[in-house]
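Student: Need the 3D shape of this:
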Amino acid sequence: MARLLSELISFLEALPEPRIVMDADYRIVAANAAYMREFGAAGGLVGRRCYEVSHHFSVPCDQAGESCPLKQSLESGTPQRVLHLHHTPRGEEHVAVDTTPIRNEAGEITYFVETMSVVRHSSSRPAAQGLVGRAPAFIRMLEKVMRVAHSGAAVLLLGETGTGKELVAHAIHEASSREKGPFVPVDCAGMTETLFESELFGYEKGAFTGAAHRKLGLVEAAAGGTLFLDEIGELPLSQQVKLLRLLETGTYRRVGGLDCLSADFRLVCATHQDLRAMVAEGRFRRDLYFRINSFPIHTPALHERKEDIPLLASSLLERVDRRPGRRLSPAALNWLQGRRFDGNIRELRNLIERASLLADGDTVDLVHVQEMAEDLPLDLSASAGDAAGEFRVSGVQPLAELELAYLRWARRQQPDDTGELARALGVSPRTLYRKLRAAGA
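Tutor: Now for the predicted structure:
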């Protein structure tokens, strides 16, 4: 066993990736030089348990609500991969962890080798660019991004409007083998058939009136890189046929051209629409749907990652504020976290930018975000549109705000008959009308 460990350590020292060796009791028995350079640990590593070093936990990850690749690898006997938030010398970072079991001559698992790589395309702290988050829903999405990035599979990003799908597509591109190539976004919404063809495929000189010179298309511009088709659900059927041919043959012709040209790009698509329902209704081609849906990724809405709102708000302030270095007050962050943003990150960004223009000092405070909030609703757990749904509130909220939120919920239960709703609430129709106007319902 000692010989196996010695040989294993000698082998790992020659590898460029950060790696550690652990026993089945989670205890670190060795770390290569690459690991020490990247992650290092005060007080040394050998003899300490992995979860103490990486998470500052007192129990293994699976007992603290996270997946544990070592336990999974021990139970399955196969390599396992997870994405964790690790403590590093630079603070908490997203780290991809690959765990491989090592067997002795008798075939018994005696050690585990963990290979670590910091995810450079996202941050768990406020950041001036890129993806930001640490909520479980965000981590699940990021783990899928890192799994698919190195493949050539077509990716379909699914989620509500404003959830940052283009940023996710960019992260896939940057984490792929095509990162040095171009990232070419295409907005499919509102494209006419002629415009779609000429923009995507380019055209030859004289192909139509006004074509005074040859123009390269976006497919050609994306050669060696990634083509991102945003809002692909908006693409009319007549254009879907042309896109399908491009994807299936890997070739295209410029408008007015005769030569068949080869396409070389990685495809990422995005939509906020239910493509499966559109296929059933005949509004989206079934064959195209399966062609672009090799690997679907759900981009979570803000209400699915509420705990990320303060982190996102601080990051967005850093991105939009014309006076760098300012901060949102704790009261403002707490108030933002209690709201529901139907426009998701895009709506939050707009609110932060407006509030930053109102603030004169070094702090963007509660009064600034409230003044520009346009009566954002509380993020309540009541089920809208369900007449039997209960009105539930998470945490203590100001009474005036609760009344407004309750009125909006009540109006959704009885949208057509104000008189009946007034009788159910025990108020006069005039009083209810005045209160509904105040609630924006």
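Student: alpha carbons only for contacts and neighbour counts from here, please
Tutor: Will do.
Student: where along the stretch 51-200 of the chain do the helices fall?
Tutor: Along the stretch 51-200 of the chain, counting by DSSP state H, counting those that start in this stretch, helices occupy 69-76, 136-149, 165-174, 193-201.
Student: one more to line up against the first:
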Amino acid sequence: MASPPPKRLPAAPSRLLPELVSYLEGLPEPHILFDSRYRILAANAAYRGEFGPQGSVVGRTCYEVSHHFTVPCDQAGESCPLARARQSGQRERVLHLHHTPQGEAYVNIELVPLHDADGAQAYFIEKMEALRVAQGEPAAQGLIGRSPAFQAMLGLVARVGPSEASVLLLGESGTGKELVARAVHDASPRAARPLVVVDCASLPETLFESELFGHEKGAFTGAQSAKPGLVEAASGGTLFLDEVGDIPLPMQVKLLRLLESGTFRRVGGTDLRRADVRLVSATHRDLLALIDEGRFREDLYYRLSTFPIELPPLRERPQDLPLLAAALLSRVAPQRRLALEPAALARLARHGFPGNVRELRNVLERAALLTDGTRIGAAAIEQALGIGRRPARTLAPPARAAADAAVLAAALRRHQGSREALARELGISVRTLYRRLKALGIAPGQ
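Tutor: This is a model prediction of the structure:
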């Protein structure tokens, strides 16, 4: 339920306050009423359940109760909704990290200014909704972080989650795109329905359509009965297409039709079926470059990227490394209560982590296996990093590379059909063909 819209208070607001306080008391979300000096004048039952009895919060400042700050949020590095409302004169929304009896938690804040008869902002109503998909401290699951880059990303998740907009998650491998997709789903009205994950990179082109849209009995050899696809499995919920840049071109057309019309057909079927799904997709690839290469449809790109969210790499979240390390250690060795020595944490901080959080987890799991006690030292981290270090790549001999280039060039010169047909002729997949062309410096159009 949304907070009440801005109202004008009479010259003697005290007569209205009991009615307003009574109204707030019945709202299910935590609400407080406070004045222009940040003093809490009333707190409803939901707020008191989160932060303590009425007597322990009324009369104190909102920033003291929620943040344990001694100054307003905007003077302590946070975005203050009251300061923003004073400038805009209207309701404001921000994402904050609050202290609660259960620990730190991310909270969506919506603040509404109330004006007196002279138009001055006399009082403010603040509604709080916990964003339960992320924590600002080590946790057993979910997103973890408190760095500015992480909070900016999470703020976008909180904005788009309640909508039906298609979301495109962009970022390097290992940044947690599936976790963010789940956060978008959990923040939506579809949270009680399924989140169905489709790993586009692992589906063979020949099975892609059947897996996504399903098939009818007899549609192909081995189809002994009708089978619904993943789109139908996600009905009422969210369909998450991971590594969407790997979707074959022929399938991109059918996916576009699904997005534009909400309809699809099973393989071998004629009946037009309707899909009630919200689409979230993700990729580590540069889709715009793929468009330029003719490997990704531009119209599909704009359908998928209604609301793009960039996931920051771990190297841009240095403040989150201790939180992530503590949480990951509790996951990889839950019975041992392991901790990192300061020197070990410092060694991790010097590593670039090209594999991001996924690589960090692997390093910590190795270090745990290399440690007998409960304290992981810098030596164990150094050894764990060494075990996972990539070997130097061996380049193909020049003669072999030249021969491969000659074979491909000859095939391209004589071939008049599609890239798919050329890949079949060479006995490789279309994706392998494009990779070889790119590796040998042959542009797709040549």
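Student: Of all the helices of the stretch 51-200 of structure 1, which one is nearest Arg339 of structure 1?
Tutor: Comparing those by their distance to Arg339 of structure 1 (Cα to Cα), the top pick is helix 136-149, with 18.2 Å.
Student: tell me, that closest one lands on which residues of structure 2?
Tutor: Using TM-score structural alignment, the residues of structure 2 aligned to helix 136-149 of structure 1 are 148-161.
Student: Can you mark which positions in the matching stretch are buried?
Tutor: By 16 or more other Cα atoms under 10 Å, the buried positions in stretch 148-161 of structure 2 come out as 149-152, 154-158, 160-161.
Student: Could you list the residues in contact with it?
Tutor: Identification of contacts with stretch 148-161 of structure 2 by Cα atoms under 8 Å, 6 or more residues apart in numbering yields 94-95, 108, 131, 145, 167, 180, 183-188, 307, 309-312, 316-317.
Student: Which of these fall in strands?
Tutor: Taking DSSP state E, the ones among the contacts of stretch 148-161 of structure 2 that sit in strands are 94-95, 108, 167, 307, 309-310.
Student: Nearest the geometric middle of structure 2, what residue?
Tutor: Val180 (2.2 Å; Cα atoms, centre = their mean).
Student: if I read this right, that residue contacts Leu143, doesn't it?
Tutor: Yes: assessed by Cα atoms under 8 Å, Val180 of structure 2 is found in contact with Leu143 at 7.4 Å.
Student: before we move on, the earlier item: ok, of the contacts of stretch 148-161 of structure 2, which come out buried?
Tutor: Neighbour-count burial (16+ other Cα under 10 Å) applied to the contacts of stretch 148-161 of structure 2 gives 94-95, 108, 131, 145, 167, 180, 183-188, 307, 309-312.
Student: The corresponding residue of structure 2 for Ala301 of structure 1: how many residues sit nearby?
Tutor: Aligned against structure 2 by TM-score structural alignment, Ala301 of structure 1 finds its counterpart in Pro313. Other residues within reach of Pro313 of structure 2, judged by other Cα atoms under 10 Å, total 22.
Student: Relative to Pro322 of structure 2, how far out is Pro313 of structure 2?
Tutor: Going from Pro313 of structure 2 to Pro322 of structure 2 by Cα to Cα, to the nearest Å gives 15 Å.
Student: closest to Arg19 of structure 1 out of the helices of the stretch 51-200 of structure 1?
Tutor: Taking Cα to Cα, helix 69-76 is the member of those nearest to Arg19 of structure 1, at 13.7 Å.
Student: distance from the closest one to structure 2 after superposition?
Tutor: By mean Cα distance after the TM-score superposition for structure 1, the fitted helix 69-76 of structure 1 averages 0.8 Å away from its aligned residues in structure 2.
Student: ok, and what's touching that helix?
Tutor: Residues external to helix 69-76 of structure 1 that are found in contact with it (Cα under 8 Å, 6+ apart): 24, 26, 79-82, 97-101, 109, 112.
Student: Which part of structure 2 matches it?
Tutor: Residues 81-88 of structure 2 are matched to helix 69-76 of structure 1 when aligned by TM-score structural alignment.
Student: residues of the matching stretch that come out buried?
Tutor: Neighbour-count burial for stretch 81-88 of structure 2 [16+ other Cα under 10 Å]: 81-82, 84-85.
Student: Dump the residues you listed to a markdown table, plus distance to Val430 of structure 2.
Tutor: Listed next are those as a markdown table, based on distance: Cα to Cα, whole Å:
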| residue | distance to Val430 of structure 2 |
| --- | --- |
| Pro81 | 52 |
| Leu82 | 55 |
| Arg84 | 52 |
| Ala85 | 54 |
